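S.K.: sequence and predicted structure, then a few things I'm wondering about:
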Amino acid sequence: MEQLALFDTPDWCRTVGVFDLETTGVDVAHDRIVTAHVGTLDATGAVLQSRTWLADPGIDIPEGAAAIHGVTTAYARTHGTPAATVVREVTDALRALFAAGIPVVAYNAPYDFSLLKHEAARHGVAPIEHPSPVIDPLVVDKRSDRYRRGKRTLSVVAAHYAVPLDGAHEASADAIAAGRVAQALAVRYADRLPPTVAELHTRQIGWARAQAESLTEYFVRIGRIDPDDPIDGSWPIR
């Protein structure tokens, strides 16, 4: 990872929270949490705090999902904590970071925060309706290096910014790598990014909307989606 030039970077990258979920699938309204990670990094990217949860999601984990994150139904049922407890504790941990003014980094934030919101409703936990401040390296990278070719998965983007990612699709590894990518972006694009996390959060709302509109136009042009079914650009939660 690029060495952080502390006096040349925005204050918001000095201490960041990190958040990631591994789940039973990609439908935020119906799929469930399998593993979760919430932690904090210091200005050098070193881990300050770290907690990972394994949940018993209460439903079978599809083989395809288990092949990605490595957790089978049998393992989750034997070793996992009841889903309601995990959802409450993850929500409380995130709420504490936001209350302390610590920005939370989540790669493709609308996925994780939306799925957590639906899980909260499912288990009678008060949801985080408006997570803030949030830093989404996917949105910031697309804005900062718009015309770079290639995929924008976390593993590809981490490699681009020389951020190690050992154990991709493991919640703690992905969360920590995403936090370090956010800090690497702050170093590389310090002259382009807002100086305050509040402004960065607000800017990302517009950037995500514009990116969704551009992707919608492209998919309509190649016949992948119908013009009446645009991509939802809501951020950081849908």
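M.R.: Arrived safely, thanks for sending. Numbers count the residues shown, from 1 in each chain.
S.K.: hey, let's count contacts and neighbours off CA atoms from now on
M.R.: Will do.
S.K.: buried set for the longest helix along the chain?
M.R.: The residue-count maximum for a helix in the chain (DSSP state H) belongs to helix 197-221. The neighbour-count check on helix 197-221 (16 or more other C-alpha atoms under 10 Å) flags 197, 200-201, 204-205, 207-209, 211-213, 216-217, 219 as buried.
S.K.: now do stretch 52-62
M.R.: T52, W53, L54, A55, D56, P57, G58, I61.
S.K.: report the distance from the helix or strand containing the third one to the chain centre.
M.R.: The reference is to L54. Element membership for L54, per DSSP states H and E: strand 47-56. Distance, stretch centre to chain centre, for strand 47-56: 15 Å (C-alpha atoms, centre = their mean, to the nearest Å).
S.K.: counting contacts, what elements does that strand pack onto?
M.R.: On a contact count with 3 or more C-alpha pairs under 8 Å, 6 or more residues apart in numbering; DSSP states H and E, strand 47-56 meets strand 33-41, helix 73-79, strand 81-82, helix 83-99, helix 171-188.
S.K.: ok, now with 7 Å
M.R.: strand 33-41, helix 73-79, strand 81-82, helix 83-99 (3 or more C-alpha pairs under 7 Å, 6 or more residues apart in numbering; DSSP states H and E).
S.K.: with distance to E170 added, can I get the ones you listed in JSON lines?
M.R.: Listed next are those as JSON lines, based on distance: least, C-alpha to C-alpha, whole Å:
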{"stretch": "strand 33-41", "distance to E170": "8"}
{"stretch": "helix 73-79", "distance to E170": "14"}
{"stretch": "strand 81-82", "distance to E170": "17"}
{"stretch": "helix 83-99", "distance to E170": "16"}
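S.K.: comparison target, given below:
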Amino acid sequence: MSWHRRPLVGFDVETSGIDPETSRIVTGCVVRFGGGQPSTARSWLSDAGGVEIPAEATAVHGITTGRARSAGRPAPAVIAEITAALAEAADTGLPIVAMNAQFDLTLLDREARRYGIRPLFDRAVPCVIDPRVLDKKVDRFRRGSRTLTDLCRHYVVQLDEAHTAEADAVAACAVTWKLANRYQWLKRLDLANLHEQQVHWAREQAEGLRDHFARTDGKQELAASVRLDWPLVPAPRAGAYP
């Protein structure tokens, strides 16, 4: 049976910022999608480790510092449970689907290290599917941006509550399913091969972005910030994280 006819495990987080090395997870969701069964989701609200959630981040996902602190659970417990849920999915052979997986999985890794929790990639060997990487591979020259909202519009996937972790996790799975149905060769790859192919595709895509920045006036300084690793940026050092 093709991988796209089995359950997909969607993963998404909303955060305190855009740097995976220092930002904190505010909300997270792990959803089981497809496989002939209704979708089920498990969601978390964290206290963000006590850090202030900037107004710019709140404007995206709607969670204020006050709400996180009053209604959120302790960050270490949230990070441990999300990591365990994804490790269980990986151990049962189900793929983890994440839009812009490099960011979400790197952030989860750093959060785990921050709290002394064994990181996902130290306890499992997940096969990851990133609809952003797939879309750039199959339709390289399509003009315009490729946010999740853009992909949902292009592949005719409903997304009613963008920037909520559950809605985004479900949408990423639905877009992935649509991609597999539209581009038949994708679903003929087994999961391990699909994962390895995405490692190469993501690197090529990142190299293209880096080169674009390097030759564009006013953006040259951004070239050095482009990471070529996928789906996880290796931890830069051992020890505690701020």
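M.R.: Yes, it's here. Predicted model, so just to flag it, every value in this text is computed and none were measured.
S.K.: hang on, the earlier thing: the strand holding L54 of the first structure vs helix 83-99, what angle?
M.R.: 160 degrees (axes from the mean of the first three to the mean of the last three C-alpha atoms, to 10 degrees).
S.K.: enumerate every residue touching the residue of the second structure most remote from its centre.
M.R.: For the second structure, the largest distance from the centre (C-alpha atoms, centre = their mean) belongs to D217, which lies 30.3 Å off. D217 of the second structure makes contact with no residue under the criterion C-alpha atoms under 7 Å, 6 or more residues apart in numbering.
S.K.: also the one 10 residues further on?
M.R.: For R227 of the second structure, the contacting residues are A206, by C-alpha under 7 Å, 6+ apart.
S.K.: aligned counterpart of it in the first structure, please.
M.R.: By TM-score structural alignment, R227 of the second structure lines up with D232 in the first structure.
S.K.: so how far is H79 of the first structure from that match?
M.R.: From D232 of the first structure across to H79 of the first structure, the span is 36 Å (C-alpha to C-alpha, to the nearest Å).
S.K.: and for A99 of the first structure?
M.R.: 31 Å.
S.K.: sorry, back to before: adding distance to Y111 of the first structure, write the buried residues of helix 197-221 of the first structure out as JSON lines.
M.R.: As requested, the buried residues of helix 197-221 of the first structure are exported to JSON lines (distance: C-alpha to C-alpha, whole Å):
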{"residue": "V197", "distance to Y111 of the first structure": "21"}
{"residue": "L200", "distance to Y111 of the first structure": "19"}
{"residue": "H201", "distance to Y111 of the first structure": "16"}
{"residue": "Q204", "distance to Y111 of the first structure": "15"}
{"residue": "I205", "distance to Y111 of the first structure": "15"}
{"residue": "W207", "distance to Y111 of the first structure": "16"}
{"residue": "A208", "distance to Y111 of the first structure": "13"}
{"residue": "R209", "distance to Y111 of the first structure": "15"}
{"residue": "Q211", "distance to Y111 of the first structure": "16"}
{"residue": "A212", "distance to Y111 of the first structure": "14"}
{"residue": "E213", "distance to Y111 of the first structure": "18"}
{"residue": "T216", "distance to Y111 of the first structure": "18"}
{"residue": "E217", "distance to Y111 of the first structure": "21"}
{"residue": "F219", "distance to Y111 of the first structure": "20"}
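S.K.: right, and the helix or strand after the strand holding L54 of the first structure?
M.R.: Taking DSSP H and E, what comes next after strand 47-56 of the first structure is helix 63-69.
S.K.: with the second structure superposed, average distance for that following helix?
M.R.: Helix 63-69 of the first structure, aligned to the second structure and superposed, deviates on average by 0.5 Å (mean C-alpha distance after the TM-score superposition for the first structure).
S.K.: list the buried residues for that helix?
M.R.: So, applying 16+ other C-alpha under 10 Å, buried residues of helix 63-69 of the first structure: A65, A66, H69.
S.K.: just checking, the second one touches T72?
M.R.: The reference is to A66 of the first structure. Yes. The pair A66 of the first structure / T72 is scored as a contact, 5.3 Å apart, by C-alpha atoms under 7 Å.
S.K.: which non-adjacent residue is nearest K219 of the second structure?
M.R.: F213 (5.1 Å; C-alpha to C-alpha, 6 or more residues apart in numbering).
S.K.: likewise D135 of the second structure?
M.R.: L179 (7.5 Å).
S.K.: what does that neighbour correspond to in the first structure?
M.R.: Under TM-score structural alignment, L179 of the second structure pairs with L185 in the first structure.
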